[in-house]
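> predicted model, plus sequence, below.
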Amino acid sequence: MRNYFEKRCHILARKCIGPFLCIGIQVAAAQTGPGVSDTEILIGQSCQLSGPLAALSSEVRQGASLYLKHVNETGGIRGRKIRIVALDDAYDPKKAAENTRKLIEEEKVLALFQYAGTPPAMAALPLVEENRVPFIAPFTGSDALRQKFSRYVFNIKAGYGTELEAMVRQLATVGITKVAAVYLNNPFGTGGLASVEKSAKAHGVSLMAQAPLEVDGSKMDLAVDKIAKAAPQAIIVVSAGKPSIDFVDAYLKAGHRSTFYMLSVISNSQLVQALGERARGIVVSQVVPSPWNQGVSVAREFQVLASAQGIKEYTFSQMEGFLSAKLLVEALRRAGSKPTRESLIHSLEAMKSVDLGGYPVELSPTQHSSGKFVDLLILGRNGKFTK
């Protein structure tokens, strides 16, 4: 009987039968928004807890966890602790969509945060739009999440197109005009390949060969053989995590040589662990400040919190997670004493000029993608980056 009455009241409120009844129901709804209680704020995440990209996803989550733990231990958001509900998608878009539906409908999270990878993020997008849920700082530079405006998606780093343009421009500047590209055989990789082709044409660089990489590492010998036959001066690797490293490893073991250019979604730690001194000379684009840079306040803050947790080995992926968490916290603090999905969206759109500690964020009602910073670094001796 009670459930019937509650459902009936909800229907009446929507039809606005009687102004007094409408007002009463609306006040109750404002007090019980999704994902927010008196003690905590629930945030949903679908990421790779297993599979070939799990190690990379782990670094990003570790960086975010560092900052969120600090915030929770120092009072949270107006006394509420932030709790991340993380579900494993193993880089499977179908599973990511299932996770998203569960997070929205069953867990009733306030927002979705730091989804890892282009296919999972794109699989979540229709549900994000349908349910009007803020989708904050996905760990992907996909241009598909930037070029078409969505009221619910917020990015704070440069996209893959910007990274790849920087690579091709630099290659052309130093006189390297014969390049090849390998790309992950999914929307992330094919989208990146299209950016490489566009930039190569604009800068007079010849794309000598291209080959797909499978997420599971199969058909690697075919990719190696196809690229090696073109004998490129440089190879642009449009991939993430383990498949990227496996290609370089296989290419070098087959006796071939080239200069490799990689996107920011690669772990410097994993590169050095897997390749050792063979990682020397690999160029990696970066879209966040260096975690070692004492001249940037967010890096100093990161180092202090990492040290307190016994973390001695730093990565750019950790730093990206850390910055994403700082954005989330800043948005929650601005979202009012009773945060709702709508107030969180408004707080993000009001970040017209926000400094996250030497990393500027510029968002507005018409601009939901911030971040233009791209730096190209070379792995030197002992796995250390140099300009």
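Received it, and whenever you're ready, just let me know what you need.

> from here on, just use CA atoms for contacts and neighbour counts.
Fine.

> chain center to the helix or strand where Tyr4 lies: distance?
Using DSSP states H and E, Tyr4 sits within helix 2-15. Between the centre of helix 2-15 and the centre of its chain there are 40 Å (Cα atoms, centre = their mean, to the nearest Å).

> just stretch 222-234 next, same as before
Per Cα atoms, centre = their mean, the centroid offset for stretch 222-234 relative to its chain is 30 Å.

> one step back: now the element after the helix holding Tyr4, going C-ward?
Helix 2-15 is succeeded, C-terminally, by helix 19-31 (DSSP H and E).

> packing partners of that following helix?
The contact analysis (3 or more Cα pairs under 8 Å, 6 or more residues apart in numbering; DSSP states H and E) places helix 19-31 against helix 2-15.

> and the contacts of the helix it packs on?
21-22, 25-26 (Cα atoms under 8 Å, 6 or more residues apart in numbering).

> kindly report the same for stretch 197-214.
164-165, 168-169, 172, 176-185, 219-220, 223, 226-227, 230, 232, 239, 243.

> same question for stretch 334-350.
30-31, 33-34, 36, 78, 110-111, 132-134, 152, 154, 331-332, 363-365, 367-368.

> give me the buried entries from these.
Neighbour-count burial (16 or more other Cα atoms under 10 Å) applied to the contacts of stretch 334-350 gives 33-34, 36, 110-111, 132-134, 152, 154, 331-332, 363-364, 367-368.

> take a look at this one as well, against the first:
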Amino acid sequence: MKAIHSITAVHRKPSQFETGRRDTVTHIAACLALGCVALSASAQQETPADGVYKDRIDWGVMMDLSGPTSSSQGIWTNGFQDYMRKINDAGGVHGRKVNVLAEDSRYNAATDKINFEKLVGQTPVIGISGMGTSPAQVALAPTIKAGKVPILATYTPTRALNEPVSPMVYNGFCGYKQMAQAGIGYYVDKLKLKNPKVMTVSIESAGGKDYHEYVTETAAKYGGTAVLTTMKVTAVDATPQVLEVLAAKPDLITIYGVANTAILTMKGLAQYGSKIPGFGITYLGAPQIFVAMGEQAGNNYAFVSCLTPGGSDQSPGNVEMSAFADKVGHGAMKDDVNYVHGWVTAQMVAESLQKVGAQPTRAKLVEYLAKGFSSDSKGLMAPVTYTPTNHDGPTLLKVFDYDYKTKKFVSFGDYNDYAKYTR
């Protein structure tokens, strides 16, 4: 009886379930016989020429990691890498980890050219962030704008790279124009200045030249004037510049450069008993700068920023970043706005890659960015919106001071309070 039942079962018409199961088994067997690696088209697709692989996406960073501006740009890079580490720990973007290829420019335009060519063709990446060397931006601007690799969130804005608007370039840092407008506007109101005389103390660079032009334009708006004094980026003594400031007797000074530019200038002025107020650009908003210049000089110094230092408020974005920085041993960096900007830049990159979809390419990324996009860092800076015709990036800034007793940064007002200066 058992044999008969077995024969009957073999010759009856198979059900749909049995047919489907048999087809599936046959498919798997055939796939194994052919050495198939993936069971889905999405897992198979790679575009190595664009820096996209089945398990990772390569993203480039070009910053000064060992040269004269590494004290700020190196910390920025840590912030960028830490956010990507957080994303990768959570599974990455569409199942792919974001692999950061950080190239050291040493603040040298020639080195940056080599690094750019490397990231475009030798070890290809889908996009690049940073580019903290302004002379390199000027030199590479035509090549970048005519190329296929987008620059998302530059660390320093130059007119050569950012003007006119290009679908290949998006400024990510507080704009020089807005820094000048917010800083001068704040002090004009605070000190009740009329026809203000402003002096720019700057390193010799393309970015410094651009910044002073904005300072001049802003001072003129209030019926005032602006003059410039410069020093080398590697300067270890600012006595000639300090004497020039004292001779000019400005109402206000503004500082563009690296940490030493601010430290040497403010300490030098304090040694001569000067209490001329000064504000630095955003990059010069690090706690170690205030500590190095000392309380006497630091009481006359502030900085203007579109970024909120870690630990200075309890916004969701600030709490999240501060907790992760502490977790990975970078707690000492979190109150440096350079770290903050690296973090929010990486967030912008990760969000853009997510929006591009499961099969990203350079062309798809360029197309997505060119249509316009927004990013909200949940309090680390005001929400940023890019449009097809405006790639300025952050436009709302505020002035920060350092409390030597609490060793924390404090801000004067909210970002929206400064909108009247940057309209």
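Received, thanks. No experiment lies behind these values; they were computed from the predicted model shown.

> any idea what the TM-score is?
Superposed pair, TM-score by TM-score structural alignment, normalised by the length of the first structure: 0.85. Supporting alignment: 359 aligned residues with a Cα RMSD of 2.3 Å.

> state the number of residues packed around the residue nearest to Ile245 of the first structure when sequence neighbours are not counted.
Distance criterion Cα to Cα, 6 or more residues apart in numbering; nearest residue to Ile245 of the first structure, sequence neighbours excluded, is Leu271 at 6.4 Å. With neighbours defined by other Cα atoms under 10 Å, the count for Leu271 of the first structure comes to 24.

> which secondary structure element contains the equivalent of Leu271 of the first structure over in the second structure?
Aligned counterpart of Leu271 of the first structure in the second structure: Ile289 (TM-score structural alignment). According to DSSP H and E, Ile289 of the second structure maps onto helix 287-298.

> so which elements touch that helix?
Using 3+ Cα pairs under 8 Å, 6+ apart: helix 287-298 of the second structure touches helix 259-271, strand 398-403.

> now do the longest one and helix 287-298, the angle between them.
It stands for helix 259-271 of the second structure. 20 degrees (axes from the mean of the first three to the mean of the last three Cα atoms, to 10 degrees).

> helix 259-271 of the second structure packs against which elements?
Using 3+ Cα pairs under 8 Å, 6+ apart, helix 259-271 of the second structure sits against strand 197-203, helix 239-248, strand 252-256, helix 287-298.

> quick one: whatever helix or strand comes next after it to the first structure mean distance?
With elements assigned by DSSP H and E, the helix or strand that comes after helix 259-271 of the second structure is strand 278-280. Once fitted to the first structure, strand 278-280 of the second structure is off its aligned match by 1.0 Å on average (mean Cα distance after the TM-score superposition for the first structure).

> now do the contacts for the residue nearest the centre of the second structure.
For the second structure, Thr345 is the residue whose C-alpha lies nearest the centre (Cα atoms, centre = their mean; 4.1 Å). Thr345 of the second structure makes contacts with 80, 129, 153, 172, as judged by Cα under 8 Å, 6+ apart.

> in strands, which of the residues you listed appear?
Under the assignment DSSP state E, these contribute 129, 153 to strands.

> any chance of the contacts of Thr345 of the second structure in a markdown table, with distance to Ala323 of the second structure too?
Output for those, formatted as a markdown table (distance: Cα to Cα, whole Å):
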| residue | distance to Ala323 of the second structure |
| --- | --- |
| Phe80 | 15 |
| Ser129 | 24 |
| Ala153 | 24 |
| Gly172 | 24 |
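
> returning to that earlier point: in helices only, show me the buried ones among the contacts of stretch 334-350 of the first structure.
331-332 (DSSP state H).

> still on that earlier bit, determine how far the helix holding Ile289 of the second structure lies from the middle of the whole chain.
25 Å.

> buried ones in that helix?
Neighbour-count burial for helix 287-298 of the second structure [16+ other Cα under 10 Å]: 287, 289-290, 292-295, 297-298.

> same thing with stretch 170-188 of the first structure?
Those would be 171-172, 176-186, 188, for stretch 170-188 of the first structure by 16+ other Cα under 10 Å.

> repeat that for stretch 357-377 of the second structure.
Per 16+ other Cα under 10 Å, stretch 357-377 of the second structure contains these buried residues: 359-362, 365-366, 368-370, 373, 375, 377.
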